[in-house]
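>>> dropping a prediction and its sequence here:
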Amino acid sequence: MKLWGGRFTKPTNQLVDEYTASISFDQKMWRQDIVGSLAHVAMLGKCGILPMDEVKQIIAGLKKVKEKIERGQVTFQLAHEDVHMNIEKMLIEEIGPVGGKLHTGRSRNDQVALDMHLYLREQMMEIIQLSMYLQRALTDKASQHLDTVMPGYTHLQRAQPVLFGYHLMAYVSMLQRDIERLQEAWRRVNVLPLGAGALAGTTFPIDREFVADMLQFDGIYINSMDAVSDRDFIVEFLSSSALLMAHLSRLCEELVIWSSQEFAFIELDDAFCTGSSIMPQKKNPDVAELVRGKTGRVYGNLFSLLTVLKGLPLAYNKDMQEDKEGMFDTVKTLHGALSLLTPMIETMTVNKQRMRQTVTEDFSNATDLADYLVTKGLPFRQAHEVVGKAVLACIEQKKYLLDLTLEEFQAFSPLIEGDVYQALDVETVVNARNVMGGTARQQVEKQIAAYREAMGKTETWIAEHSQKVMIESLIDVGSPL
């Protein structure tokens, strides 16, 4: 008999049980479910809704259920549908009918919402930390390459020379926005839905503030209908995750390109590459490719949930069971990608000579020749035309700008003097961009310092919040009673 089966005259069809059950995936939240129940029953005792001796029995029973699950002594049953009913059934088997009083004043609707809030706020904390670790790895690598010059690209065509460290710091900037988005979304995750009941609250004189305080929530849902039907907090997480994965995918795309023989800018450590079953010489950047590939599933998880929610009437609907698998999958995908990319960046080697070679065999200093002419008094649009003709002549003669003699330069413009060679030198070109956001070494050092400070603030934020919300730190909630 189902725990809710009192008004039914026959058991559910086996196919219905299999189709509607969520225990195969929501069992992942068993710790959160037990913690929520511990807080709930403690509140029932504090408010006099249940006598304290029964409260203590239930708390002790929940602790025993927890220990049995940890020891692998129990099996979650499909017949009990979900993690909530499975744990309640285990509790009743452990302490008898009094275990059935645990559900007083709550519904599975607010219970499952609580579990997801508890689960997601902890996982988001870890993802923020892992993102910061990747930031640090990129920043450390950038600080090692403040003199390494590489081509900067637009349209995947060489555009202007930049420092390799400068290029890496662009990804640090992206990750900073990702971290800030997750921190902002975390505020709306850390809101208590428990106490909303099925949709309209409860007739029992519960104390939601007490539960919020026990579970370290910063706020409480004001409207109970909203509390049980809201999945915005998951959508925000999935949206932030999709952007984060987009940034990781762009980084991985460049790692794949840079590690090719055609570019040969970097070499990834053997520990993060694989080989070919037929071609002995191959060293494939599979990890980077797979991170790039898994980005699609994170996008899919976001659009899947948005589609589920778009036409739902208030309040709870069974459709909302589809909110969990995509959330779990996104958490797993991000954990894997971030955990692998950090040591990949730390251990990759950089071919400084190859990078420098490329910027001496192109026309990426052409803009600087135009700027040089501007400093000599020529309007930029005219300077642009002069340099364009000089580049065309060089292409026809199979040479580069710095290969031209002064006489050849002056054939294009008499304003060009002997100092042009210094102006077009690679180091000069890079360090001439000494403005905020520029690629000059001095500016990259400022960027590194600014983001190291930002990472320090992230570490402080994590320290201030993580000790309160990690599920293991809450497992003894209610014990003082």
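That came through fine. Numbering: from 1, shown residues only.
>>> alpha carbons only for contacts and neighbour counts from here, please
Will do.
>>> neighbours around residue 203, how many?
By other C-alpha atoms under 10 Å, the residues close to residue 203 number 8.
>>> quick check: it vs residue 114, distance?
Separation of residue 203 from residue 114 (C-alpha to C-alpha, to the nearest Å) stands at 20 Å.
>>> next one: residue 400
Distance, residue 400 to residue 114, using C-alpha to C-alpha: 65 Å.
>>> higher neighbour count, the two?
The residue with more neighbours, out of residue 400 and residue 114, is residue 114; 26 against 19, by other C-alpha under 10 Å.
>>> show me what the host helix or strand of that one is packed against.
Using DSSP states H and E, residue 114 sits within helix 108-143. Packed against helix 108-143 by the contact rule (3 or more C-alpha pairs under 8 Å, 6 or more residues apart in numbering; DSSP states H and E) you find helix 30-46, helix 83-95, helix 164-189, strand 191-192, helix 224-229, helix 324-347, helix 441-469, helix 471-474.
>>> put this next to the previous one:
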Amino acid sequence: MAKKNKTLWGGRFSSGPDAKVQRFTRSVHFDKRLYKEDIAGSIAHAHMLSKIGILSTGEFRAIEKGLKQIESEIDAGTFRWKDAREDVHMNIEAALTERTPAGAKLHTGRSRNDQVATDMRLWVKNQITVDLQLLAGMQKALISWAGQNMDVLIPGYTHLQRAQPVYLAHHLLAYVEMFDRDRSRLVDARVRADVLPLGSGALAGSTIPLKRELVAKTLGFARVTANSLDAVSDRDFMLEYAAANAITAVHLSRLAEDLIIWSSAEFGFIRIGDAFTTGSSLMPQKKNPDVAEITRGKSGRVIGDLMALLTLVKGLPMTYNRDLQEDKERLFDSVDTVQETLDVMAAMLYDIKVNKATCTQAVSDPLLLATDIADALVLKGVPFRHAHEIVGQAVAVCEKSRCLLSQLPLADWKKIQPKIDPDVLDVFDVKKALARRLMVGAPGLKQIKAEMASWKKRLARK
């Protein structure tokens, strides 16, 4: 006579686990968010079992009906999750078995090892779809902001020092490129997540003639895994996804840093809307870019999630080990954090005003066109290193005499280089200087407009 045990795996045990062990090993409090993927996988598995004769048609229909009822109850918030049943899989299976005797047959040919791997792959695929939409939304917000400020020039910076003039739109389009690489990484990561592990069992498959390809087709997987050991222990697809998220978080942090700097009184290039800023509890005059600052801070959190996952799997032997229960919270946090940040940052971009007068003043410094003078000398046949030295000496003279580079008399230029021509100095018009940048990828207005048109066309399809 079979003995009773509170667990679904307790046949060889004389008693259930200690209450402390139950609390310590449970995962249902966080993995219950996988219920839709778990139920979809179970229905597909049951459908396949009916095709190979393990389940009758009536049993399959009872299982399908029961699982859909459970899903509806979870959606409505009326389903009772039980910690004693450890995880999302056992909670759903136990509840199903209480509703129909056929539920006891559902676990035929599968283990929680390949079941959770399947759930996570389905979840990752679904979340990547959401991510791609959010990233496209961020790109559209940047394009919109750039399009409203096509005539605004700002200093471009290296080492956070003014370097050369660029259009604000060109600066914003740089982030569009960055977020598009993020999209590309996610698309690539989804390819490696798009593999069905179900049917691999605990580690060595099954003696039951399972039709894995049928399950893969039902669930929308491109193919099935080729090695059962790898299938249940592989978390590369999660690491890759977490890595892609970390890079996205870094890009968001860099954008946030630019916005924080630009909104400071020292720069004053932009004004972030009140809805996306906060005040000080002490200083009534303060308006703080908290959304951007929190975005910058959250990048460290997402990077930490990646590091935690890498550390988790680095020393594990083949195949499944219970350590892997710890993978979900880290990936969930990584995904939730990046998705929320993308959403709020995109919304904030629509509520930013540009202070054009301040930007114009900042870009009016003739020193920003020093390299253009060197280039003009090169076109006259002067070797670049010589041209660089000539302009550098002219800058030094200006610093001593406290005049602008554009105000340095031709006579002083000729003291540095007697053969210098007056037309070489005809470069101190910033818009004309940028118009001369004709190469693909350069910050000339013609190139920016072409790039904007290209991005609008591409994003219209996303």
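Done, it's in. These figures come from a predicted structure and were not determined experimentally.
>>> in the second structure, what residues pair with the helix holding residue 114 of the first structure?
Aligned using TM-score structural alignment, helix 108-143 of the first structure spans residues 112-147 in the second structure.
>>> how about residue 273 of the first structure, what's its partner in the second structure?
Taking TM-score structural alignment, the alignment pairs residue 273 of the first structure with residue 277 from the second structure.
>>> which residues touch its match?
287-291 (C-alpha atoms under 8 Å, 6 or more residues apart in numbering).
>>> recalculate using a threshold of 10 Å.
By C-alpha atoms under 10 Å, 6 or more residues apart in numbering, the residues touching residue 277 of the second structure are 271, 286-293, 348.
>>> likewise for residue 189 of the second structure?
With contact taken as C-alpha under 10 Å, 6+ apart, residue 189 of the second structure is in contact with 124-125, 128, 183, 236-244.
>>> map it onto the first structure.
With TM-score structural alignment as the criterion, residue 189 of the second structure matches residue 185.
>>> again with residue 401 of the second structure
Under the alignment (TM-score structural alignment), residue 401 of the second structure pairs with residue 397 in the first structure.
>>> and its match, how many neighbours?
Look at residue 397 of the first structure: counted by other C-alpha under 10 Å, it has 9 neighbours.
>>> cool, the one 4 residues further on as well?
Neighbouring residues of residue 401 of the first structure were enumerated by other C-alpha under 10 Å; the total is 24.
>>> where's it relative to residue 412 of the first structure, distance?
Per C-alpha to C-alpha, residue 401 of the first structure is found 12 Å from residue 412 of the first structure.
>>> overlap in contacts of those two?
By C-alpha under 10 Å, 6+ apart, residue 401 of the first structure and residue 412 have these common neighbours: 387, 390, 393.
>>> which one of these is nearest residue 446 of the first structure?
The closest of those to residue 446 of the first structure turns out to be residue 387 (C-alpha to C-alpha; 32.5 Å).
>>> of the contacts of residue 277 of the second structure - the most surrounded one?
residue 292 (26 neighbours).
>>> so who does residue 348 of the second structure touch?
For residue 348 of the second structure, the contacting residues are 141, 272-277, 291-292, 342, by C-alpha under 10 Å, 6+ apart.
>>> all strands for the stretch 301-450 of the first structure, in order.
349-350 (DSSP state E, counting those that start in this stretch).
>>> centre of the chain to stretch 348-356 of the second structure, how far?
In terms of C-alpha atoms, centre = their mean, to the nearest Å, the gap separating the centre of stretch 348-356 of the second structure from the centre of its chain is 23 Å.
>>> also stretch 269-285 of the first structure?
28 Å.
>>> any buried residues in it, and which?
269, 272, 283-285 (16 or more other C-alpha atoms under 10 Å).
>>> what do you get for stretch 231-249 of the second structure?
Neighbour counts using 16+ other C-alpha under 10 Å place 231-235, 237-249 of stretch 231-249 of the second structure among the buried residues.
>>> which position in the first structure aligns with residue 344 of the second structure?
Match for residue 344 of the second structure (TM-score structural alignment): residue 340.
>>> show me the contacts for that match.
Per C-alpha under 10 Å, 6+ apart, neighbours of residue 340 of the first structure: 134, 272, 287-288, 291, 334.
>>> switch the cut-off to 8 Å
Contacts for residue 340 of the first structure (C-alpha under 8 Å, 6+ apart) come out as residue 287.
>>> same check, this time on the one 5 residues further on
Neighbour list for residue 345 of the first structure: 137-138, 141 [criterion: C-alpha under 8 Å, 6+ apart].
>>> right, and residue 100 of the first structure touches residue 87 too?
No: with contact defined as C-alpha atoms under 8 Å, residue 100 of the first structure does not count as touching residue 87 (11.0 Å).
>>> please, where are all the helices along the stretch 251-400 of the second structure?
Applying DSSP state H, counting those that start in this stretch to the stretch 251-400 of the second structure gives helices spanning 290-313, 327-349, 356-362, 370-379, 384-401.
>>> out of these, which is closest to residue 86 of the second structure?
Closest approach to residue 86 of the second structure among the helices of the stretch 251-400 of the second structure (C-alpha to C-alpha): helix 327-349, 14.5 Å.
>>> how far apart are that closest one and its match in the first structure?
Helix 327-349 of the second structure, aligned to the first structure and superposed, deviates on average by 0.8 Å (mean C-alpha distance after the TM-score superposition for the first structure).
>>> centre of the chain to that helix, how far?
The answer for helix 327-349 of the second structure is 8 Å, by C-alpha atoms, centre = their mean.
>>> again with stretch 226-236 of the first structure
19 Å.
>>> now stretch 123-137 of the first structure
Taking C-alpha atoms, centre = their mean, one finds the center of stretch 123-137 of the first structure at 8 Å from the center of the full chain.
>>> try stretch 105-121 of the first structure
Centroid separation for stretch 105-121 of the first structure versus its chain: 23 Å, with C-alpha atoms, centre = their mean.
>>> residues in contact with it?
Residues outside stretch 105-121 of the first structure that contact it (C-alpha under 8 Å, 6+ apart): 29, 32-33, 36, 84, 186, 189-199, 202-204, 206, 227-228, 234, 316, 469, 471.
>>> relative to residue 326 of the second structure, how far out is the closest residue to residue 272 of the second structure other than its chain neighbours?
The shortest distance from residue 272 of the second structure to any non-neighbouring residue, by C-alpha to C-alpha, 6 or more residues apart in numbering, is to residue 352 (4.6 Å). Per C-alpha to C-alpha, residue 352 of the second structure is found 40 Å from residue 326 of the second structure.
>>> the more surrounded of those two?
It is residue 352, of residue 352 of the second structure and residue 326, that has more neighbours when counted by other C-alpha under 10 Å, with 17 against 14.
>>> I am finished for the moment; much appreciated.
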